[in-house]
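Novice: next come a sequence and a model predicted from it.
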Amino acid sequence: MRVFLQQIPVGPEPPKYIQLTLQPDLFGGWVLLRETGHIGGRSQLRRELFLDEAQATTAFEKARDNQLKRGFQVTFVSGSAPLQRTP
């Protein structure tokens, strides 16, 4: 599952983006990839490894919800139901 979030630009800076990707790895675990940066500029990629899908999905949803609270807006979604917010 993948979600691309973008922040509305303030001033002359290019907009910030965050892309969250959750995918299985080759060893039966799960990887949460967080790519952040400015559109058209440098980016940073961080990886988190999880042993089970439930923990990985929870981390994905928490990361997504935190960015939505910070003012990012969803611009692209791919995969199974990443927009369901948990209370």
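Specialist: Structure received.
Novice: CA atoms for contacts and neighbours, from now on please.
Specialist: Will do.
Novice: and the helices in this structure?
Specialist: Using DSSP state H, the helices found in the chain span residues 53-69.
Novice: tell me how far the most centrally placed residue in the chain lies from residue 68.
Specialist: With distances taken as CA atoms, centre = their mean, residue 20 lies nearest the centre of the chain, 2.1 Å away. Residue 20 is 12 Å from residue 68, where distance means CA to CA, to the nearest Å.
Novice: next, count neighbours for the closest residue to the residue nearest to the centre of the chain other than its chain neighbours.
Specialist: Spatial nearest neighbour of residue 20, excluding adjacent residues (CA to CA, 6 or more residues apart in numbering): residue 34 at 4.9 Å. Residues lying near residue 34 (other CA atoms under 10 Å) number 17.
Novice: and here's the other structure:
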Amino acid sequence: MTQHWFRLYAQRIDTTKNMARFYAMSIEPDLFGGSALVRRWGRIGTRGQERIDLF
């Protein structure tokens, strides 16, 4: 089976509100032959948060 990798990255910056955020989403293969949806978000320049959903 062919594995496809997808990535999406977005930033939202508003200097008047002191807001600098990032949002990232990717589909990656897992160790068991399935797929994992990996979502990351947070303030730019930090590690942020991450959530992984297995399919």
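Specialist: Happy to help now that I have it. Note that the coordinates shown come from a computational prediction; the quantities given were computed from them, not determined experimentally.
Novice: what does the residue nearest to the centre of structure 1 correspond to in structure 2?
Specialist: Counting by TM-score structural alignment, residue 20 of structure 1 corresponds to residue 25 in structure 2.
Novice: doesn't residue 38 make contact with that match?
Specialist: Yes - with contact defined as CA atoms under 8 Å, residue 25 of structure 2 reaches residue 38; the gap is 5.7 Å.
Novice: what touches both of these two?
Specialist: With CA atoms under 8 Å, 6 or more residues apart in numbering applied, the contact sets of residue 25 of structure 2 and residue 38 do not overlap.
Novice: leaving out the residues flanking it, which one is nearest to residue 37 of structure 2?
Specialist: Nearest to residue 37 of structure 2 is residue 27, by CA to CA, 6+ apart, at 4.7 Å.
Novice: tell me how many other residues crowd that neighbour.
Specialist: 19.
Novice: and it, how close does it get to residue 8 of structure 2?
Specialist: Distance from residue 27 of structure 2 to residue 8 of structure 2, by CA to CA: 9 Å.
Novice: please apply the same query to residue 43 of structure 2.
Specialist: 17 Å.
Novice: of the two, who's got more company?
Specialist: A count of neighbours by other CA under 10 Å puts residue 43 above the other of residue 43 of structure 2 and residue 8, at 16 against 10.
Novice: residue in structure 1 paired with the more buried one?
Specialist: Per TM-score structural alignment, residue 43 of structure 2 is aligned with residue 38.
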